[in-house]
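Novice: dropping a prediction and its sequence here:
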Amino acid sequence: MSAALLVIDSRLRAVYDGKSGTDPERQRMVDEIVASFGPTEAEELLEGVCTLIYMYMKWLRSAFEEHDEDAVDHVVPSLVATMRMMPRTFCAEVVPTMAALLIAAGSGLSPTLWRAQYGPWTEAEMNPLEATAVLLAEYINRISGNGNDFAIRLVGDALAALDRD
């Protein structure tokens, strides 16, 4: 989970810094961590990204329910429109998968359990999956108005609370 949070945080920083890439030092650290992964750690990173998506959608469900609105009605169309504007990251074939992933998480279903019914993730879906998590975190940062790192802090605080318990 920590590695997934690090990757998403790194990508968000690049977005907010307006750079075409990430901070070289931070990218080197992320690359070293990912390069050290074996199959088990790679699975855990994938699970971590899915968990982030689930946690973000859970937070959004709560936030929208306070206003008697459905998060899926707001989040999915916005993110799908963004995905369609990014054809190098989201080829047309993966957009329905990423939308369904968001809908599943927005309905309270674990993205990992949802995906299990359709087979394993493919290599072609890894970049779009990561980008979906980044778009979702950026969406939360934007609507919360609590800074460019709110989504990361949200999860970090939840993990810290688990450690204390």
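Specialist: Yep, it's here. Numbers count the residues shown, from 1 in each chain.

Novice: going by C-alpha atoms from here, please, whenever you check contacts or count neighbours.
Specialist: Noted.

Novice: now do the spatially most central residue of the chain against residue 71, distance only.
Specialist: With distances taken as C-alpha atoms, centre = their mean, the residue of the chain nearest its centroid is residue 133 (1.5 Å). With distances taken as C-alpha to C-alpha, to the nearest Å, residue 133 is found 16 Å from residue 71.

Novice: residue 34 too?
Specialist: Taken as C-alpha to C-alpha, the span from residue 34 to residue 71 is 32 Å.

Novice: and for residue 102?
Specialist: Using C-alpha to C-alpha, residue 102 is found at 10 Å from residue 71.

Novice: between the two, point out the one with more neighbours.
Specialist: residue 102 (27 against 20; other C-alpha atoms under 10 Å).

Novice: buried stuff in the stretch of helix or strand residue 99 belongs to?
Specialist: Per DSSP states H and E: residue 99 is located in helix 95-106. By neighbour count on 16 or more other C-alpha atoms under 10 Å, the buried set for helix 95-106 is 95, 98-106.

Novice: got the contact list for it?
Specialist: 53-54, 57-58, 61, 71-72, 76, 80, 83-84, 110-111, 114-115, 128-129, 132 (C-alpha atoms under 8 Å, 6 or more residues apart in numbering).

Novice: ok, and here's another one to check against it:
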Amino acid sequence: MAGLLVALEAIDEVVVIIRGSEDTATARDALMERFSLSRIQTDHILDMPLKRLTALEVRRLEEEQAELESAIAGHTQLLDSEKRQRTLVLAELGEAVEQFGRERRTEIVHADDLPVFEAVGGGRRRGRRALRGHLSTSGHVGRLPAEGAKRATPGRHDVLVAQV
């Protein structure tokens, strides 16, 4: 940004240097030496279209440079002050709480506080037979007769645990 403003202030000299150069590399070297610019700044000057030479565009570039310098100063102050960093983090956390915060919907209880349920008899009673319990990666729990052959059925292909 500063390189463009330097070039715009001395635009006549920049044009003379560019027109008097054999090629882009020579023009780049001459501009870098004359105005103490970096290669990137010089490349931006050489790539600059003529429409950027208008007074309105110059003012816009000056305003943009002032904004960038102000932002750099603010960021430098932030980096230099631990108190400002903490204040900023707290403010951002507060915004996150406002946006995403809500009461917890599940209750966390200790295992000793859980109720104990007794087995409930009911329905038709079949003869006692061994069953195989299944737990799948998709969260399904099921049971099958233990003596049956293992078979792949829809929903049973992702079994994690099978216990008799």
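Specialist: Here it is on my side, so go on. A quick note: this is a predicted structure, and the numbers were derived from the prediction, not measured.

Novice: drop the TM-score for these two in here.
Specialist: Laid over one another, the chains give 0.25 as their TM-score (TM-score structural alignment, normalised by the length of the second structure), with 59 aligned residues with a C-alpha RMSD of 4.0 Å.

Novice: hmm, back to that, name the secondary structure element that contains the residue nearest to the centre of the first structure.
Specialist: Using DSSP H and E, residue 133 of the first structure falls in helix 126-144.

Novice: in the first structure, which spans are helices?
Specialist: Secondary structure of the first structure (DSSP state H): helices at 2-17, 24-35, 39-65, 71-84, 95-106, 111-116, 126-144, 150-164.

Novice: just list what the last one packs against, helices and strands only.
Specialist: Same thing as helix 150-164 of the first structure. Applying 3 or more C-alpha pairs under 8 Å, 6 or more residues apart in numbering; DSSP states H and E, we find helix 150-164 of the first structure packed against helix 39-65, helix 126-144.

Novice: so which of these comes closest to residue 14 of the first structure?
Specialist: helix 126-144 (10.7 Å; C-alpha to C-alpha).

Novice: and that closest one, what's buried?
Specialist: Of the residues in helix 126-144 of the first structure, those buried (16+ other C-alpha under 10 Å) are 128-141.

Novice: re the thing from before, and the contacts of helix 95-106 of the first structure, which are buried?
Specialist: Counted by 16+ other C-alpha under 10 Å, these give 53-54, 57-58, 61, 71-72, 76, 80, 83, 110-111, 115, 128-129, 132 as buried.

Novice: now for these: which two are most distant?
Specialist: 61 and 128 (22.4 Å).

Novice: in the helix or strand hosting residue 64 of the second structure, what counts as buried?
Specialist: Assigned by DSSP H and E, residue 64 of the second structure belongs to helix 55-80. Within helix 55-80 of the second structure, the residues scored as buried using 16+ other C-alpha under 10 Å are 58, 61-62, 65, 78.

Novice: the next helix or strand after it packs against which elements?
Specialist: For helix 55-80 of the second structure, the following helix or strand on the C-terminal side (DSSP H and E) is helix 82-100. Contacts defined by 3+ C-alpha pairs under 8 Å, 6+ apart place helix 82-100 of the second structure against helix 55-80.

Novice: who does the helix it packs on touch, helix- and strand-wise?
Specialist: Checking 3+ C-alpha pairs under 8 Å, 6+ apart, helix 55-80 of the second structure ends up next to helix 2-9, helix 82-100.

Novice: just those helices: most buried one?
Specialist: Highest mean neighbour count among those (mean count of other C-alpha atoms under 10 Å): helix 2-9, with a mean of 17.

Novice: wait, isn't residue 141 of the second structure in contact with residue 132?
Specialist: No. The criterion here is C-alpha atoms under 8 Å, and residue 141 of the second structure misses it with residue 132 at 10.7 Å.

Novice: for the buried ones among the contacts of helix 95-106 of the first structure, which one is nearest residue 161 of the first structure?
Specialist: Nearest to residue 161 of the first structure among those, counting by C-alpha to C-alpha, is residue 58 at 16.8 Å.

Novice: skipping adjacent residues, who's closest to that closest one in space?
Specialist: Nearest non-adjacent residue to residue 58 of the first structure, counting by C-alpha to C-alpha, 6 or more residues apart in numbering: residue 106, 6.5 Å away.

Novice: now the angle from the helix holding residue 99 of the first structure to helix 126-144?
Specialist: Orientation of helix 95-106 of the first structure against helix 126-144 (axes from the mean of the first three to the mean of the last three C-alpha atoms, to 10 degrees) gives an angle of 50 degrees.
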